[in-house]
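> dropping a prediction and its sequence here:
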Amino acid sequence: MNKQLHTHFGPELEARTTRFGLRVAAGLSERSEALPHDVSERLRFAREQALQRAQSARKAAVGQTEQAVQTVRSGSALALGGLGGGSSRWLKFASFLPLFLLVVGLLLIQHGQWYEQILAAAEVDTALLSDNLPPAAYGDPGFSEYLNDDEQQE
């Protein structure tokens, strides 16, 4: 779509764009002469660093495209050419390892919650056995709330 717009306006758009660019460059050049020496040196250093980063980014992009070209179609799966003759057992192990770690983590979380429930029940039992309460209090459904309020006051 940009090409169609560019060809529709043609040389007039290019001339305006060029004039605008020249005006901006001239304004920046005039103002850069009035800058102190330390500011202009920092700008020069920043410009050099930006150019080095751009060059390294271009090199990395070229390396990625070369690696993408090395991919080959192997049977019904896409394989990278640089993998070599790795054992399929190790690849299967590596693919099931995250699933195994997830299951182990979930089991540990479940065990931890179970342990916390046991500790909470033991706390309630200890509070029941250590207090002097009337027998009717043990049958009250809000008794655990009473114990929790009592613990918060202490």
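Received, thanks. Residues are numbered from 1 along each chain as shown.
> going by C-alpha atoms from here, please, whenever you check contacts or count neighbours.
Noted.
> ok, how many other residues are close to A79?
Residues near A79, counting by other Cα atoms under 10 Å, number 14.
> my guess is it contacts V69. True?
No: at 11.7 Å, A79 and V69 do not qualify as touching, with contact defined as Cα atoms under 8 Å.
> alright, now check it against this:
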Amino acid sequence: MTVFTCASTGQSITLLGEPKISGEAKVWQTNRNGYLAKIYHSQTPERVQKLAVMIAHRPKEPNSHLNHISFAWPFLSKAAEAMQFPTYFGANWDAFDECITDLTWCPAERYVIFYDHADIFAQAEPKQYQIALDILNSAKEYWQAKNITLKFLTINK
């Protein structure tokens, strides 16, 4: 059993069970309900900077008025459900990027993603919508380099 101490809160976090291993990290269940721990295989200056930016610019909590913390933005949770992401999916942009360029749980010669009512997301959260598009475009290039087609179509209401 491995125990870490959170630098910002001083709380202990215990890693439980066996990790799920991905291309860039190991993802562990923790003793904190609703929390996972992602431990990267290697530390790079770019990854450190990316994590610092993610921590500094946390997403706006859409359910704060309900005294409830969302585990993911609606897009991420719906995408994970539709594409049957693994249970270790971290419900953040980094995890979405990792899963959309992995897809080992559903191997195929081509992938097609339909996103219905994309305009609602684009209007409500334009910056988040652009992040989604950037990741999908990057994934398209990633799969293209492997001679596998990934197409995504956005459909407005």
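That came in fine, so what should we check first? These figures come from a predicted structure and were not determined experimentally.
> quick one: TM-score?
After superposition, the two chains reach a TM-score (TM-score structural alignment, normalised by the length of the first structure) of 0.17; 41 aligned residues with a Cα RMSD of 4.6 Å.
> three-state assignment of the closest residue to T154 of the second structure other than its chain neighbours?
With sequence-adjacent residues excluded and distances taken as Cα to Cα, 6 or more residues apart in numbering, T154 of the second structure is closest to Y115, at 4.8 Å. Judged by DSSP: H, G, I helix; E, B strand; the rest coil, the three-state class of Y115 of the second structure is strand.
> what's the burial count for Y115 of the second structure?
Applying other Cα under 10 Å, I find that Y115 of the second structure has 15 neighbouring residues.
> L28 of the first structure too?
Residue neighbour count, defined by other Cα under 10 Å, stands at 11 for L28 of the first structure.
> where along the first structure do the strands fall?
For the first structure, the strands identified by DSSP state E occupy 72-74, 77-79, in order along the chain.
> P98 of the first structure: which of those is closest?
strand 77-79 (20.5 Å; Cα to Cα).
> tell me which other helices or strands the closest one touches.
Using 3 or more Cα pairs under 8 Å, 6 or more residues apart in numbering; DSSP states H and E as the contact criterion, the neighbours of strand 77-79 of the first structure among helices and strands are strand 72-74.
> how near is L129 of the first structure to A120 of the first structure?
The gap separating L129 of the first structure from A120 of the first structure is 14 Å, by Cα to Cα, to the nearest Å.
> also R47 of the first structure?
Spatial separation of R47 of the first structure from A120 of the first structure under the definition Cα to Cα is 63 Å.
> more crowded one of L129 and A120 of the first structure?
For L129 of the first structure against A120, the residue with the higher neighbour count under other Cα under 10 Å is A120, and the figures read 12 against 9.
> how about A37 of the second structure, nearest residue that isn't a chain neighbour?
Closest residue to A37 of the second structure in three dimensions, ignoring its sequence neighbours and counting by Cα to Cα, 6+ apart: W28, at 5.1 Å.
> ok, that neighbour to G17 of the second structure distance?
In this structure, W28 of the second structure and G17 of the second structure are 7 Å apart, going by Cα to Cα.
> which one's more surrounded, the two?
Between W28 of the second structure and G17, counting by other Cα under 10 Å, W28 is the more crowded of the two (20 against 10).
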